[in-house]
Each structure stands twice: as structure tokens, then as C-alpha cells.
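> pasted the sequence and its predicted model underneath.
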Amino acid sequence: MSFRVTPDPTFRDALAASDRPQIGMWVCSGSALVAEICAGSGLDWLLIDTEHSPNGLESTLSQLQAVAAYPIVPLVRVPVGDRVIVKQLLDLGAQNLLIPMVDDAEHAREMVASVRYPPHGVRGVGSALARAARWNRIDDYLAAADSTISLFVQIETALAVENVASIAAVDGVDGLFIGPSDLAASMGLLGQQDHPDVVAAVEHCIRTISALGKPVGVNAFAPATAERYLAAGANFVLVGADVAILARASEGFAQTYIHDRAGSVSAPASGSASASTPASTPATPRAPRASY
């Protein structure tokens, strides 16, 4: 019995086909189960992160498999712009890659070469062994591989902002994504991604990239910030992360059921409390242990 597989549309295709911005979230937990839960959310895209998350090849593969059944586009952020890592992630079946810390056009061209087979690039040929080609079940995969892959690069330093026009002009770069947190740090404004200078730099990049006809995205967890960048012309935005949602929601439970309840209990009159019935006081959150 023989059959042939058709690759999924790329994120490049999804952006081109949509008449509205694409809204997504990070998946940073390293969990295929969490990735699958997020994949069924109704969002447009997921960013599976391997730069700042406990993800390796095996967990990334599991997450790609988990989300494959859902109408959502997964984008994988590599840990570093290295052609060997890019090759490995492509062979796993990651069709859409985001390269962090791309500061100039030369680096962008190197990344384009890393996702293309010779003679147009330097990607190693292992399609018969790889999920990307479904172990040679995708017709003419080697010849058609470029059409199954989209490449996005990240603007997240002051130098990259200076070079944004030349980076966006690189053939084979399908879109650019702005990271305000690292950008703020590179501008001497660590932790101040809402600083007016950082916002101005982000909006400059959005205008410049859009004028060159390339899709542009940005990370923006605060709703007001997301709305601002969408209004400025962002085509795709990340508005949350699995780990951040879990952290804030669990803190909310503690606030509602421990701290608020403790604060609402009236303390007994002075001198009336017995040794076995201490006066009620608001609960204090437990400090985490530094067990590294």
C-alpha cells in the first residue's frame, strides 16, 4: 500500500491568505499536553520556543505532533541562528522557523541559506530519514522543500533596528518579528519595554518593514500595547504565554481563597484570644526555595 502526504500551509501562506492580523501565544512549558491544549484555543498560531524554554529536539517533536491535528500554525523559535540546529529542526518537521538576534542582512542571508538545499543553500540532505519529508512520502520533497518552509527573523537589538530595512529586503526572509524586551535591554532600558524610546523604535520598525511589503510581528502581552502595535500595522502578535497564564492564574487562586479570606476574618478583641485560638492574620505567601 502506498500513499502520499501533502505538507501543511506555512505561516507565510497563512499571513498572505488572511485579511486580519494573526493572533498567537507562546508555548514555553516544554509540554506536548499543554501545547495541545493551546492548539485547540481558536488562536491563529503558536510559538514553540527553544531559546528561553526547557525544549530540546525530542520535546519539540512531541509538541509538533500534538498540535498537528488542530487548525493552528506552529512556529518554532530556534535557540540560536546556527545552521546545524536549523537543519535538525527542519528535519523534525518544523515548517516555520523564527531566528532570534538577527542584527544585519548578512546574518539574515546566512539563515536563508540554512533552510535551503544546495545549490541555493547549505541545508544537509537527510529527507529519507526525516519527518519533514514524512520519510519520502511527500512527492518531490527535495525539489519543493522551499515552498513548505517559511523563515522569520527577530529584530531585538538597537543595531538590528538600525539595519531593519536591509534585513527586511533580504530575499527569502518571509517576515520579521520584533522583541521589545531584548530591544529595551540593548538600549540601556532593561525591563522597560514600554519606555517611549522603545515604543518609538518598535513603531519605526513596523513602518519600515510594512513599507517594504514584508509581514511584521511583535510580542505584546499587555492588551493596550498589543492594540497599539496592531493599530500601527503589525500583522501578527503574540499576546500571552502558557507559563505566564499558569503563573498568574494560580496566584489568583491563592489571592482569592487564602489571602482575601484571611483578611476578611475579624481578629478577636484584645486579650480575648486563647493560646489555642490565635488571632487571625492575613496569610503570607511562601517564599520559593532557591534549589539550584
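Right, received. Where do you want to start? Numbering: from 1, shown residues only.

> going forward, measure contacts between C-alpha atoms and count neighbours the same way
OK.

> just so I have it, where are all the strands in this structure?
22-27, 45-49, 73-77, 96-99, 150-155, 175-178, 216-219, 236-241 (DSSP state E).

> who are the packing partners of the second one?
Right, strand 45-49. The contact analysis (3 or more C-alpha pairs under 8 Å, 6 or more residues apart in numbering; DSSP states H and E) places strand 45-49 against strand 22-27, helix 32-39, strand 73-77.

> residues making contact with it?
22-28, 38-39, 55, 60, 63, 72-79 (C-alpha atoms under 8 Å, 6 or more residues apart in numbering).

> one more structure, for comparison:
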Amino acid sequence: MPAPINRFKAALKKGEVQIGCWAGFADAYATEVLSTADFDWLLIDGEHAPNDLQTISQQVQVLQGKHSTPVVRLPVGNEWLIKQVLDAGAQTVLVPLVETAEQADHLARAMLYPPQGIRGAGAALARASMFSLIPDYVQTANDQTCLLVQVETVKGIENLDEILEVEGIDGVFIGPADLAADMGHPGNSAHPDVEDAIRDALARIAAAGKAPGILAIDEATTQRYADWGAQFLAVGIDVLLLARAARGLMGDWRAKLGR
């Protein structure tokens, strides 16, 4: 019995657009609710949300068998963090702040068992192998892991072509907010210079045979990024969805009751 098929990776290889949403509550119950919308992928955020290995593991578990594929964003690019989330059952990992080909190559090797990589092969007690129920897990897991690297600085953009040459990278995610800040336009990812950089980066990623990805939280920007070729596209953040709905509801009732 081989490792489970990574449907998200397979869809990217086919060139299919994958629509996702950020899962930032760090809670399996909230992520399960979000999964009922049937997003293609949900980003379990370990960088800016209050997640740890246990909460990440719980959310990966609750998404098993659902339409939404879990994508785990680590707080930093680190081989033992990659090993832990892969052992917990994640198959797709997003690593922030990748700026060089050397860094990307190290991350790619951390995703794979030897001899192709350096992932520790202690899968017997890991959820990924269903606690040894999948006898061929170690022999087949490499084909199903998916590495997405996040390019979000001027240095990363300058080194993008070299990063794209690294074998083992399935997609590159552009971080608009951090890129805008690093370009001297904090809080303004719609600045013409930033948008030019984003549009150029998305095109270069696609031309290199990798999947381009990005996040947007308003319809106009989302459509613009889609038109520029974003293939895995996050269209919202659950925390903001709740906050906006709650504020809007209370605002409506304030107006209705004259408060």
C-alpha cells in the first residue's frame, strides 16, 4: 500500500487552478467548519496564527477525507519542522521568506527521504504512515510531498530565476504585503511598482513550469492576480471573514435601532 495521493500536487501538475482560504483560528473545529465550503486547499498558518505542532496536527486530521487539502505554512524554513509536520500527515508545506536557491535546495531535500533528501525515516510511529498501517510509506512518500516556497522580498525576487531552477519545488507563492514593505511601500501592495513586480514574478514562475500562488482578500485584487496567472490562489482569511461579518451585522442593527 503506497502513501496517499496528494490531490493538490496532482492538480497543480495538471495546470488546474486551485482556490484556497487561510485558516488562522488555530482550532480544528473552526477549520472543519471552513472545510464545508469545499475550498480546494486550506492554509494552516504556523507563521502568523497561534498554531503549534499539536494544533496543526489536529487540523490536518480533521481535513482527512474532506475536499479541502491542508497546506501547512511553517514559521521558518527548518528541516526538523518540516519533518514534524510531514510525520503528522501533512503532504504540502509552504515555507516563508525564501530568498536564495541554496535555501530552496535545502528545503527541497528536507521534504524527501534518502537518498534524494535528508528527511528522517522514522515513519513507524508517525501518523503519516498511519502508524505503520501503510507498509510502503517510506518508499512512496517522496512522490506525494509538495513544497511551496514563499518569495516576499526584493532579494527573493532578484534571485527568483535561480530559485525556480531548484529541483523539488512545486510552486512559488508571492507574499504581496511583505514584498510591498520591503520595496518601501508598507501597507500598499497596490503600488504600481509592487504590482509590476508581482505580475512579472507570476509570469516567470509559470514560464519555469512551476505553479504561481498568491493571497488576496478583495474581489478586484483577486481577479487581477488570477488574470496574471496565479494558479493556487487564496481568496480570503477566515479570521477576517468572521470579523467583517460580525461587524457588519452589528452595524446593521445599530442603524435599525438607532443606536
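Now that the structure is in, tell me what you want to look at. Please read all numbers here as calculations on a predicted model, not as lab measurements.

> that older thread, in TSV: the helices and strands packed on strand 45-49 of structure 1, plus distance to residue 88 of structure 1 and mean neighbour count.
Formatted as TSV, these follow (distance: least, C-alpha to C-alpha, whole Å; neighbours: other C-alpha atoms under 10 Å):
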stretch	distance to residue 88 of structure 1	mean neighbour count
strand 22-27	19	23
helix 32-39	19	20
strand 73-77	12	25
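
> which residue is nearest the centroid of structure 1?
Taking C-alpha atoms, centre = their mean, the centroid of structure 1 lies closest to residue 47, which sits 3.3 Å from it.

> what do we get in structure 2 for that one?
Under the alignment defined by TM-score structural alignment, residue 47 of structure 1 is paired with residue 43 of structure 2.

> and residue 253 of structure 2, what's its match in structure 1?
Using TM-score structural alignment, the partner of residue 253 of structure 2 in structure 1 is residue 257.

> so how far is residue 264 of structure 1 from that match?
Residue 257 of structure 1 is 11 Å from residue 264 of structure 1, where distance means C-alpha to C-alpha, to the nearest Å.

> repeat that for residue 58 of structure 1.
In terms of C-alpha to C-alpha, residue 58 of structure 1 sits 48 Å off from residue 264 of structure 1.

> how near is residue 187 of structure 2 to residue 21 of structure 2?
Residue 187 of structure 2 is 21 Å from residue 21 of structure 2, by C-alpha to C-alpha.

> sorry, wrong one. I was asking about residue 242 of structure 2.
Separation of residue 242 of structure 2 from residue 21 of structure 2 (C-alpha to C-alpha): 13 Å.

> buried stuff in the helix ranked longest in structure 2?
Counting by DSSP state H, the longest helix found in structure 2 is helix 238-257. Across helix 238-257 of structure 2, burial judged by 16 or more other C-alpha atoms under 10 Å covers residue 238.

> which elements pack onto that helix?
Helix 238-257 of structure 2 packs on strand 18-23, going by 3+ C-alpha pairs under 8 Å, 6+ apart.

> all helices for structure 2, in order.
7-13, 28-35, 53-62, 79-87, 101-110, 137-140, 154-158, 160-164, 176-182, 192-207, 219-227, 238-257.

> could I get those helices as TSV with distance to residue 128 of structure 2?
Formatted as TSV, those follow (distance: least, C-alpha to C-alpha, whole Å):
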stretch	distance to residue 128 of structure 2
helix 7-13	15
helix 28-35	18
helix 53-62	10
helix 79-87	5
helix 101-110	16
helix 137-140	8
helix 154-158	32
helix 160-164	28
helix 176-182	32
helix 192-207	30
helix 219-227	33
helix 238-257	27
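
> residue 11 of structure 1: which of the helices and strands packed on strand 45-49 of structure 1 is closest?
Checking those against residue 11 of structure 1 by C-alpha to C-alpha gives strand 73-77 as the closest, at 6.3 Å.

> what's the average distance of the closest one to structure 2?
Once fitted to structure 2, strand 73-77 of structure 1 is off its aligned match by 0.8 Å on average (mean C-alpha distance after the TM-score superposition for structure 1).

> what's the angle between that strand and strand 22-27?
Strand 73-77 of structure 1 runs at 50 degrees relative to strand 22-27, counting by axes from the mean of the first three to the mean of the last three C-alpha atoms, to 10 degrees.

> so which bit of structure 2 is stretch 132-146 of structure 1 matched to?
Residue span in structure 2 matched to stretch 132-146 of structure 1, by TM-score structural alignment: 128-142.

> list the buried residues for the matching stretch?
128-130, 134-135, 137-138, 140-142.

> kindly report the same for stretch 107-121 of structure 1.
107-109, 111-117.

> and of these, the nearest to residue 209 of structure 1?
Nearest to residue 209 of structure 1 out of the buried residues of stretch 107-121 of structure 1 is residue 108 (C-alpha to C-alpha; 14.4 Å).

> and that closest one, what pairs with it in structure 2?
In structure 2, the residue matched to residue 108 of structure 1 (TM-score structural alignment) is residue 104.

> so its match makes contact with residue 150?
No: between residue 104 of structure 2 and residue 150 no contact is recorded; they are 9.8 Å apart, counting by C-alpha atoms under 8 Å.

> what is in contact with the two at once?
Residues touching both residue 104 of structure 2 and residue 150 (C-alpha under 8 Å, 6+ apart): residue 98.

> so the match of residue 253 of structure 2 versus residue 205 of structure 1, what's the distance?
44 Å.

> just tell me what residue 208 of structure 1 corresponds to in structure 2.
Under TM-score structural alignment, residue 208 of structure 1 pairs with residue 204 in structure 2.

> ok, now which ones touch that match?
Residues near residue 204 of structure 2 by C-alpha under 8 Å, 6+ apart: residue 161.

> could you redo the last one with a cut-off of 10 Å?
By C-alpha atoms under 10 Å, 6 or more residues apart in numbering, residue 204 of structure 2 lies in contact with 160-161, 164, 198, 210, 212.

> check those against residue 154 of structure 2 and report the nearest one.
Using C-alpha to C-alpha, those come closest to residue 154 of structure 2 at residue 160, 9.7 Å.

> I'd say the closest one and residue 102 touch.
No: assessed by C-alpha atoms under 10 Å, residue 160 of structure 2 is found out of contact with residue 102, at 11.7 Å.
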